[in-house]
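>>> predicted coordinates and the sequence they were generated for:
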Amino acid sequence: MSLNVLITGGAGYVGSHVVKTLEKSGYFTVVYDNLSTGRADWIPDAELVVGDIGDQAALSRVFKRYSFDAVIHLAARVSAPESIKKPLRYYADNLCGSIALLKQSRKHQIPCFIHASSAAVYGNPGVAPVGENAPLLPINPYGASKMMAERAIMDISGSSDMRWTILRYFNVAGADVKTCVGQRPENPVHLIPKACRAAGLGQDISIFGDDYDTIDGSCVRDYIHVKDLAHIHLLALEYLAGKNPSIVLNCGLGRGSSVKEVLNTAQRVSGKNFTVNRKPRRPGDAPVLVADNALLKKTLNWTPRYQNVSEIIETSWICHQRLTGRRSKN
């Protein structure tokens, strides 16, 4: 199947892997990205248009220039702690940006729309694993902005023929060891790349809260490898192209790992020790977020290639070493 696909945020970490996966399957991809966190050299074979997601005029020109069969919306701000400090920025980009894209999608009669949402929409669900029908009670502006964008998609599609798939990401991690695209070892944001940096440099790393009601007191998260997640986007695109109904799907392995477990595993995989500092809890952090992925597996016939957090960390560590070694030689 060959379709023309617009991918917003396609030059970023997840986006570059989605682009590569779709291109290998014969899709023509156009990436729309402001390159604030992404890089053009991560998507060398894609058509790149540089622009902001909230720029209606720029979006309109892109939609007029190409005839898209589908839109995959990945452009977003993704840090829950940052969203506490900068809520307006998150509502502007994640909600208003989504609405700008939906406006053009409806105007140009796009039949298939895939949206990258987040497990943060559940807030603190109080159950593990959590299913797609659980109440949406976000506890930070990031989760709230994603929840509102979901509702906008559902409402706007009700006045058109657009069908959608909402993918609720849990914690995305890992790397493609052949290319190492999407990796920024010099300024990591999330836990696993931070652990790799700590191992590589012998730096300290912090745990925010070790008094939660979990197996070891630290937060528990469900980690999914970025290549497995990229494959889900391909399957979701095929699902919608097959005229199947709109659906919400959790994207996770279905098993949790605590922060302490991740850090211990990173030390074992790397063979390096680092100091772990205990700090107070951060506002907006849920104790446990683990996916019930039964619907994902059933609907898309999906099976993860990377089955545990140790395998995920191994790929991150390989790429961390490769990229930092390359920089030290330059």
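Cool, the structure landed.
>>> please make it C-alpha for all contacts and neighbour counts, starting now.
Will do.
>>> buried stuff in stretch 137-150?
Buried residues in stretch 137-150, counting neighbours by 16 or more other CA atoms under 10 Å, are found at 138-150.
>>> my error: substitute stretch 77-88 in the last question.
Here stretch 77-88 shows Arg77, Val78, Ala80, Pro81, Glu82, Ser83, Ile84, Pro87 as buried, counting by 16+ other CA under 10 Å.
>>> the fourth one is in contact with Phe208, isn't it?
No - taking contact to mean CA atoms under 8 Å, the distance of 11.2 Å between Pro81 and Phe208 leaves them out of contact.
>>> could you name every residue contacting both of these two?
With contacts defined as CA atoms under 8 Å, 6 or more residues apart in numbering, the residues adjacent to both Pro81 and Phe208 are Arg282.
>>> all helices of the stretch 151-300 of the chain, in order?
Counting by DSSP state H, counting those that start in this stretch, the stretch 151-300 of the chain has these helices, from start to end: 191-201, 226-241, 259-270, 294-300.
>>> turn these into JSON lines, including distance to Asp216.
Listed next are the helices of the stretch 151-300 of the chain as JSON lines, based on distance: least, CA to CA, whole Å:
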{"stretch": "helix 191-201", "distance to Asp216": "17"}
{"stretch": "helix 226-241", "distance to Asp216": "26"}
{"stretch": "helix 259-270", "distance to Asp216": "7"}
{"stretch": "helix 294-300", "distance to Asp216": "27"}
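>>> A further structure is provided below for comparison with the first:
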Amino acid sequence: MPHLLLTGASGYIGSHTAYCLLKNTNYHLLIVDDLSTGFKENIAYLQECFGERVSFVQSNINDISKMRPLLLHYQFEAVIHFAASLIVGESVLKPLEYYTNNTLNTTNLIALCVEYGITKFIFSSTAAVYGEPDMALIPIDENAPLLPINPYGASKMMSERVLADTAKAIQNFNYVALRYFNVAGASMENTTEILSQSKGLGQRSKNATHLIKVACECACGKRESMSIFGTDYPTKDGTCIRDYIHIDDLASAHLEALHYLQSTNTSNIFNVGYSKGYSVKEVIDIVKQVSGVDFKVIESARREGDPIELSAKNDKILSLTQWKPQYDDLRLIVKSAYDWECSLK
């Protein structure tokens, strides 16, 4: 009975990845999550769909006294590590919390893997490790300089370094770090019936900051308005450009990362995006078109640290793994996000 350990998988990305793994493999999953930012509803839905193949332990991964018995008992084939703090602005105000939760806790988890002979580790990283890249480097590849401009990005960069150094020092320990770009949308497995029962998987974030989520909240009448932060950037319409990837495509990248580790026993780092970007105004316009709602948008001043453009060069993951994105369509991404948002009570 092969097992995988997923940390932080009651959240948005982790729960979709868990669904993908359960649907496409025979693994049993143990999810460890303290529910500080995750949701019991996601765990309940996974258990409803896949029964005893999903186990859950409510704990922070920094509780070594709880983690040791789990690693000893289950003898996990691999660890997929999502548990982290991820709000950029909050990281600036609370840097010590971010370095503790994102870097120190990850380091301790890696140490436990080494201690218990777990040799495969998949790490949830971020495009924030690149900081504000030179426009000449866009779309950006994995060899670009790592110049994070906030504690969130820096904490993830440090964790990548810990993984790289561990892989060099410990024979047979290998990892894949997936650098996410802008993740959006809801599970394409959701049906009208599932949504009508307030079930399924999507972005449940409290106090959302992601553009598509915020715009869909406006379209569903949950917000009176939203802001565009900066309309004077050197882009076609003056607003920032980002690479938006559908959550199901990001989830499948974790499955292919696992296959990559199993087949190559080699460590690597992959960008996960579509290698093209859309402006803030373009995204908002599509949300308005899909929803049929002309919600209020306020033009505000720039936010410090927002790169002009950030999109992923994805040649590496496409060439070295079997990853094949299926939902590279911004309108489809928005439609799934909007339907999901309207279903949330």
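Here it is on my side, so go on. Predicted model only: the values in this text are computed from it and were never measured.
>>> follow-up on the earlier one: for Thr29 of the first structure, which of the helices of the stretch 151-300 of the first structure is the nearest?
Thr29 of the first structure lies closest, by CA to CA, to one member of the helices of the stretch 151-300 of the first structure: helix 226-241, at 12.2 Å.
>>> just the strands in the stretch 51-200 of the first structure please.
Shown for the stretch 51-200 of the first structure, the strands assigned by DSSP state E, counting those that start in this stretch span residues 70-73, 112-118, 163-169, 171-173.
>>> quick one: the second one aligns where in the second structure?
Structural correspondence for strand 112-118 of the first structure: residues 120-126 of the second structure, per TM-score structural alignment.
>>> check the third one too.
Per the alignment by TM-score structural alignment, strand 163-169 of the first structure matches residues 174-180 in the second structure.
>>> what range in the second structure does stretch 232-239 of the first structure sit on?
Following TM-score structural alignment, the aligned partner range for stretch 232-239 of the first structure in the second structure is 253-260.
>>> nearest residue to Ile43 of the second structure in space, please, no chain neighbours.
Using CA to CA, 6 or more residues apart in numbering and skipping residues adjacent in sequence, the residue nearest Ile43 of the second structure is Ser10, 5.9 Å away.
>>> my guess is the one you found contacts Leu30. True?
No - taking CA under 8 Å as the contact criterion, Ser10 of the second structure and Leu30 are not neighbours in contact, 11.1 Å apart.
>>> look at those two and report which has more neighbours.
Neighbour totals were compared for Ser10 of the second structure and Leu30, and Ser10 leads with 30 against 22 (other CA atoms under 10 Å).
>>> roughly how far does the more buried one sit from Asp285 of the second structure?
For Ser10 of the second structure, the distance to Asp285 of the second structure under the criterion CA to CA, to the nearest Å works out to 31 Å.
>>> same check on Ser91 of the second structure?
30 Å.
>>> what's around Val32 of the second structure, how many residues?
Counted with other CA under 10 Å, Val32 of the second structure comes out at 25.
>>> apologies, that question was intended for Asp315 of the second structure.
By other CA under 10 Å, 16 other residues sit near Asp315 of the second structure.
>>> now do Tyr260 of the second structure
Burial of Tyr260 of the second structure, expressed as a neighbour count using other CA under 10 Å, amounts to 21.
>>> do Asn101 of the second structure as well
Burial measure for Asn101 of the second structure: 19 neighbouring residues, criterion other CA under 10 Å.
>>> with Ile298 of the second structure instead?
Applying the criterion other CA under 10 Å, we find 10 residues in the vicinity of Ile298 of the second structure.
>>> one more: Lys64 of the first structure?
The burial count assigned to Lys64 of the first structure is 11, neighbours taken as other CA under 10 Å.
>>> that one pairs with which position in the second structure?
Aligning on TM-score structural alignment places Lys64 of the first structure opposite Leu72 in the second structure.
>>> wouldn't Trp42 of the first structure be in contact with Cys180 here?
No - counting by CA under 8 Å, Trp42 of the first structure stays clear of Cys180, with 9.0 Å between them.
>>> what about the equivalent of Ile87 of the second structure over in the first structure, distance to Leu240 of the first structure?
Per TM-score structural alignment, the equivalent position to Ile87 of the second structure in the first structure is Ser79. As judged by CA to CA, Ser79 of the first structure and Leu240 of the first structure stand 29 Å apart.
>>> give me the mean deviation of the match of strand 112-118 of the first structure from the first structure.
Once the two models are superposed, stretch 120-126 of the second structure sits on average 0.4 Å from its counterpart in the first structure (mean CA distance after the TM-score superposition for the first structure).
>>> how about Ile317 of the second structure: what's its closest non-neighbour residue?
The shortest distance from Ile317 of the second structure to any residue other than its chain neighbours is 5.6 Å, reached at Phe270 (CA to CA, 6+ apart).
>>> and the aligned residue in the second structure for Gly252 of the first structure, how far is that from Glu115 of the second structure?
Using TM-score structural alignment, the equivalent of Gly252 of the first structure in the second structure is Gly273. Gly273 of the second structure sits at a distance of 34 Å from Glu115 of the second structure (criterion: CA to CA).
>>> great, nothing more from me.
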